[in-house]
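Chemist: got a structure for you, letters missing:
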């Protein structure tokens, strides 16, 4: 599955960016700006790639998976367990496409359409993992 392979490729890049930003002042702010910049760039990247390939959301276009995973990992605790949990939860949302992900995937066209379902899947995965973290801390 290209989406899973694409997300897997996003993991070492996440680890690299996370390590690079860890020693900065305000690492979460810089990470947020990084994710926003890659999401905005992704609209153009995905639009351009789909035009070149002459297929909307071609399986070879995986920048959207990169950004979706990076969104999932926002403010995540350090450690491999969270890298894997983020990966799995993001893939579940991206594959199952519950509302509104599926509706966005079907109805929104162009580069923004390619990106938006993965952006929302990443947001939902991030929220899900953070709720689980909160419940674990409360319990």
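Modeler: Received it, and whenever you're ready, just let me know what you need. Because the structure is a prediction, the values reported are computed rather than measured. Numbers count the residues shown, from 1 in each chain.
Chemist: okay, CA-based contacts and neighbour counts for the rest of this
Modeler: Noted.
Chemist: what about the most centrally placed residue in the chain, which SS state?
Modeler: Compute the mean C-alpha point of the chain, and by C-alpha atoms, centre = their mean the closest residue is residue 68, 1.2 Å away. In three-state terms, and counting by DSSP: H, G, I helix; E, B strand; the rest coil, residue 68 is helix.
Chemist: and it, what is it in contact with?
Modeler: 90, 118, 119, 120, 121, 122, 123 (C-alpha atoms under 8 Å, 6 or more residues apart in numbering).
Chemist: in addition, the following structure is provided for comparison:
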């Protein structure tokens, strides 16, 4: 995966699949596109969570996951196995992490750090899924697994903060 996201030849940012795959272009920012995508996911999660509660955020995770499988597949057909510019997987993963806590800036920040750590380090079975599961589903699935680690850590932190 590249450290900088780029659009393969023949793809335009105006294409809905590409716009969503890059999360409105954040995957094209220089240096660490996955971190930019995760960061860009936070205000959307906050707004959805505030307006619709955790069921709304859960529904959004499912919708973004399904959409991500499709639009990642479109991107892969034009540019290779897991292009760095595709960050919709980070959006789905980041939102999944945030399901376990209320809207709180500290917890959202901690969730961002925990998710980026799990997504970068890729503990087993995240690393296995990243290597073995291909296509749009593979792009999305390893981030869901990383989100489970990060969500567990965030839930533990939230519980500890409440009991302190």
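Modeler: Done, it's in. This is a predicted model, so every value here is computed, not measured.
Chemist: quick one: TM-score?
Modeler: In this superposition the chains share a TM-score of 0.88, using TM-score structural alignment, normalised by the length of the first structure; 133 aligned residues with a C-alpha RMSD of 1.4 Å.
Chemist: circling back to that earlier point, out of the contacts of residue 68 of the first structure, who's nearest residue 56 of the first structure?
Modeler: Closest to residue 56 of the first structure out of the contacts of residue 68 of the first structure is residue 118 (14.6 Å), distances taken as C-alpha to C-alpha.
Chemist: tell me the residue in the second structure aligned with that closest one.
Modeler: Aligned counterpart of residue 118 of the first structure in the second structure: residue 143 (TM-score structural alignment).
Chemist: against residue 105 of the second structure, how distant is that match?
Modeler: To residue 105 of the second structure, residue 143 of the second structure is 22 Å away according to C-alpha to C-alpha, to the nearest Å.
Chemist: more crowded one of those two?
Modeler: residue 143 (27 against 11; other C-alpha atoms under 10 Å).
Chemist: that one contacts residue 119, correct?
Modeler: Yes: using C-alpha atoms under 8 Å, residue 143 of the second structure is in contact with residue 119, at 6.4 Å.
Chemist: what is in contact with those two at once?
Modeler: What both residue 143 of the second structure and residue 119 touch, as defined by C-alpha under 8 Å, 6+ apart, is the set residue 126.
Chemist: so what's the match of residue 118 of the first structure up against?
Modeler: Residue 143 of the second structure makes contacts with 89, 90, 92, 93, 119, 126, as judged by C-alpha under 8 Å, 6+ apart.
Chemist: next one: residue 41 of the second structure
Modeler: Per C-alpha under 8 Å, 6+ apart, neighbours of residue 41 of the second structure: 90, 91, 94, 95.
Chemist: out of the contacts of residue 68 of the first structure, which sit inside helices?
Modeler: 90, 118, 119, 120, 121, 122, 123 (DSSP state H).
Chemist: export those residues to TSV and tack on distance to residue 28 of the first structure?
Modeler: TSV is the format used below for those (distance: C-alpha to C-alpha, whole Å):
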residue	distance to residue 28 of the first structure
90	20
118	21
119	18
120	20
121	20
122	16
123	16
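Chemist: which of these sits closest to residue 11 of the first structure?
Modeler: Nearest to residue 11 of the first structure out of these is residue 90 (C-alpha to C-alpha; 12.0 Å).
Chemist: nearest spatial neighbour of the residue mapped onto that closest one from the second structure, skipping sequence neighbours?
Modeler: Residue 90 of the first structure maps onto residue 115 in the second structure, with residues paired by TM-score structural alignment. Take residue 115 of the second structure and drop its neighbours on the chain: the residue closest to it by C-alpha to C-alpha, 6 or more residues apart in numbering is residue 150, 4.9 Å away.
Chemist: count of neighbours near that neighbour?
Modeler: Using other C-alpha under 10 Å, residue 150 of the second structure has 27 other residues around it.
Chemist: that one contacts residue 114, doesn't it?
Modeler: Yes: the pair residue 150 of the second structure and residue 114 passes the contact test of C-alpha under 8 Å, sitting 4.9 Å apart.
Chemist: alignment lookup: residue 134 of the first structure to the second structure.
Modeler: Residue correspondence to the second structure (TM-score structural alignment): residue 134 of the first structure is matched to residue 159.
Chemist: where exactly do the helices run in the second structure?
Modeler: In the second structure, the segments counted as helices under DSSP H are 16-21, 33-79, 88-98, 105-121, 126-132, 135-163.
Chemist: deepest of the ones you listed, which one?
Modeler: Highest mean neighbour count among the helices of the second structure (mean count of other C-alpha atoms under 10 Å): helix 88-98, with a mean of 30.
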